[in-house]
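Student: give the three-dimensional model of this entry:
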Amino acid sequence: MNTRAIEQFLKVVELRSVSRAATVLGQSQPALSRALRQLEADIGTELLYRDGRGVRLTDQGERFARWAAEFVDQIDQMRRDLDGEAGGRLRGATIGLLPALSRQLAVPLTRALRDLYPDALLRIVEGSCGHLVEWLADGRLDIAIVFDKPPLRRLNPEPVATQFLHLVGAKSLGKLGSTIPFRELADRPLILSSRPLGNRGELEGIAQRLGIELDVVMEVDSLDSLLKLLEAGEGWSILPAKALQEEIAHYRLQAAELIEPRMDRTLVLVLPVNRVPMPGAAALVRAIKSEIQRIYAVEGRRPRDTGIGWADRAQPMQRGAE
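Tutor: The predicted model follows:
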């Protein structure tokens, strides 16, 4: 049982409808239904039942709802007290996201942070990893959410989640299975980012160890341009498919997880160094981390050592996890 599930339950009770609550919470109805079923399993009793006009509380649900409302009030008070101890309430923040992540995270993050900080002015800025780190250093960003790279280690990035990389291309180029060995990339024309960006260096290092040569026919650093080229069948690319699942569907693309070796990318939160934290910074980090992990949790992601398909291959990570 977790705080988020209890808050979701209370929203369903308030609106008397799972579908309306899902819309307000910014998640799918099946995901919310799963969260409610898990909450009932954790408690060990049925809390809600459906009738022709929506959902209603059982007798046990009535009792639990009263306790849950008091519990959430106490949690909110604790957050307010901690914010005050950390230097005051958050008044505003500028959050930097990679373009691929922005497509997946911008809407749910905005909704969650507005609920927590209704008076704060929140801004979301897109840019490459290099640009986001540069903007952190010169004060234009308060926090960045990027994929981890060795140069970032000096900034003490906080791991949040892992996403696995896939070969992505047009269906017209031939059907892919659910996985593809890295060695088979040698036979495919690839459209990749330029060397200073993305995962180009890692890809070339693995190819060298396997004794193969990658056929890079084009370098593109714009995600939108890359997706259009892939749709046109101009080649294949290596992307975190889960973060781009809506785009993959829109551009009629397909994806297969790279294996032998598998490649993953760790999603991290990065804060400015040598700068006094803004009021409410600690609470903001907690909220962002919690929301990102909630997004992964409600979409059914499981640990990386299980054999699951590409649509599920990402999961929350704890700080310090490999």
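Student: for the rest of this, base every contact and every neighbour count on C-alpha atoms.
Tutor: Noted.
Student: L173: what's it in contact with?
Tutor: G233 (C-alpha atoms under 8 Å, 6 or more residues apart in numbering).
Student: ok, now how distant is it from A241?
Tutor: 18 Å (C-alpha to C-alpha, to the nearest Å).
Student: got the contact list for G84?
Tutor: G280.
Student: helix, strand or coil: sort out it for me.
Tutor: helix (DSSP: H, G, I helix; E, B strand; the rest coil).
Student: mind listing the helices for this protein?
Tutor: Ranges of helices in the chain, per DSSP state H, are 3-15, 18-25, 29-43, 59-85, 99-116, 129-137, 200-210, 223-231, 245-250, 281-298.
Student: rebuild these as JSON lines, extending it with distance to N156.
Tutor: Output for those, formatted as JSON lines (distance: least, C-alpha to C-alpha, whole Å):
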{"stretch": "helix 3-15", "distance to N156": "27"}
{"stretch": "helix 18-25", "distance to N156": "32"}
{"stretch": "helix 29-43", "distance to N156": "33"}
{"stretch": "helix 59-85", "distance to N156": "22"}
{"stretch": "helix 99-116", "distance to N156": "20"}
{"stretch": "helix 129-137", "distance to N156": "12"}
{"stretch": "helix 200-210", "distance to N156": "21"}
{"stretch": "helix 223-231", "distance to N156": "27"}
{"stretch": "helix 245-250", "distance to N156": "29"}
{"stretch": "helix 281-298", "distance to N156": "13"}
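Student: to compare against the first, here's another:
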Amino acid sequence: MDLKQLRSFLHVAETGSLSKAAKRLNVTQPALSRQIRLLEEDAGVALFIRTGRGVLLSEAGALLEGRARVLSEEMERLKMDMTAFAGTVQGEVRLGLPPSVGLVLAGPVIERFRADYPNVRLRVTQLLSGALQDALLEGRMDIGVLFEGNVSSQLHSEPLWSEQLYFITAPTQPWASRKEVTLEECLEQPFILPGTKHGLRDLLDKEAAKIGKAINVVVEAESLAIQTELVCRALGSTILSYEACKSHVEAGRLIALPLVNPTVERVSTLVWSKDYPLTMAAQAMSEVIRESAAKVFTPL
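Tutor: Next comes the predicted model:
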């Protein structure tokens, strides 16, 4: 069995769709279909059940998925080990960060990396978590930081730190006089949040479901700057880390109330694609991120 075919198989298995997997892999659907057909011919059994809405794993496909994932991860580790013998760290690193992380971590990470690896070109992009995950899966980013939750199984994910989330709203009554707020209380409010494919939204939807509630999202904003600006205008509230809106809070435009009963935390993780093993330069970046994060945040 060909490793490329196995990796394509894993993407189809995860997305449940040949068209979605082809888009992610940046190949045509006929080319991807041919890879899957050849893999099925080699296996001597159908790996997917075709339906009107996509594909489902057959019994044989479910067995292959677990073993193919182990093989893919072992090949990733092997390639990473081999790059350790490649010599001087050079080339390019494409780093992706969510806005709330970039505000705090981008400065120290880039400063340290440029000092230690002056021969490496560095491209830094700020994206919300859903778009960042797509960029990593499609090979448009080498390494990034995502929030734990709905991270693709096709990404290597390493927890870095955890941070508490706050109820963020305009400084109006009754919130201006409060010191904290329960999750159930704040869920009665209209919210401004990113779309459902983003890590923060996924986390909050799950926390709300635990207490039998749903979030009343009146505006979906795919930009942290727009999100906080709309909250400043009292058009709704949101939930974020304190660092994500610190400047607005210190300027008196927003207030940040700790969530209690329960507290809500999110875990930030270092991620890269299992289909695109890290180069020496990207491995160096991963070490800089780990060390810088440990100085800025409380590591896990």
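Student: picking that back up, wait, which of the helices of structure 1 is closest to P189 of structure 1?
Tutor: Nearest to P189 of structure 1, of all those, is helix 223-231, at 10.9 Å by C-alpha to C-alpha.
Student: thinking again about what came up before, among the helices of structure 1, which is nearest I191 of structure 1?
Tutor: helix 223-231 (7.5 Å).
Student: tell me which residues in the closest one are buried?
Tutor: 226-227, 229-231 (16 or more other C-alpha atoms under 10 Å).
Student: likewise stretch 91-104 of structure 1?
Tutor: 92-102, 104.
Student: in the residues you listed, find the pair that's most separated.
Tutor: Greatest spatial distance among the buried residues of stretch 91-104 of structure 1 (C-alpha to C-alpha): G92 and A100, at 23.8 Å.
Student: C186 of structure 2 and L6 of structure 2, how far apart?
Tutor: 46 Å.
Student: what's the answer for D202 of structure 2, then?
Tutor: 29 Å.
Student: which one's more surrounded, the two?
Tutor: L6 (21 against 17; other C-alpha atoms under 10 Å).
Student: mind listing what that one touches?
Tutor: 39, 68, 72.
Student: mind checking how far the first one is from A21 of structure 2?
Tutor: Taking C-alpha to C-alpha as the measure, L39 of structure 2 and A21 of structure 2 are separated by 16 Å.
Student: again, but for L224 of structure 2
Tutor: L224 of structure 2 is 28 Å from A21 of structure 2, by C-alpha to C-alpha.
Student: what does S72 of structure 2 give?
Tutor: 17 Å.
Student: the two: who's more crowded?
Tutor: Taking neighbours as other C-alpha under 10 Å, S72 of structure 2 and A21 compare with A21 leading, 23 against 19.
Student: the more buried one should be in a helix, yeah?
Tutor: Yes: per three-state DSSP, A21 of structure 2 lies within a helix segment.
Student: that one maps to what in structure 1?
Tutor: Under the alignment (TM-score structural alignment), A21 of structure 2 maps onto nothing in structure 1.
Student: give the contact list for A21 of structure 2.
Tutor: 8, 11-12, 15.
Student: ok, now how distant is it from L71 of structure 2?
Tutor: For A21 of structure 2, the distance to L71 of structure 2 equals 19 Å [C-alpha to C-alpha].
Student: kindly report the same for Y117 of structure 2.
Tutor: 32 Å.
Student: what does S162 of structure 2 give?
Tutor: Distance from S162 of structure 2 to L71 of structure 2, by C-alpha to C-alpha: 31 Å.
Student: same question for L183 of structure 2.
Tutor: L183 of structure 2 is 43 Å from L71 of structure 2, by C-alpha to C-alpha.
Student: and those two? which has more neighbours close in?
Tutor: L183 (22 against 15).
Student: identify the residue of structure 1 aligned to that one.
Tutor: L183 of structure 2 maps onto F182 in structure 1, by TM-score structural alignment.
Student: hang on, the earlier thing: which of the contacts of L6 of structure 2 fall in helices?
Tutor: 39, 68, 72.
Student: dump those residues to JSON lines, plus distance to N216 of structure 2.
Tutor: Formatted as JSON lines, the ones in helices among the contacts of L6 of structure 2 follow (distance: C-alpha to C-alpha, whole Å):
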{"residue": "L39", "distance to N216 of structure 2": "46"}
{"residue": "A68", "distance to N216 of structure 2": "41"}
{"residue": "S72", "distance to N216 of structure 2": "41"}
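Student: can you pull the buried residues of stretch 154-171 of structure 2?
Tutor: For stretch 154-171 of structure 2, burial by neighbour count (16+ other C-alpha under 10 Å) applies to 154-163, 165-171.
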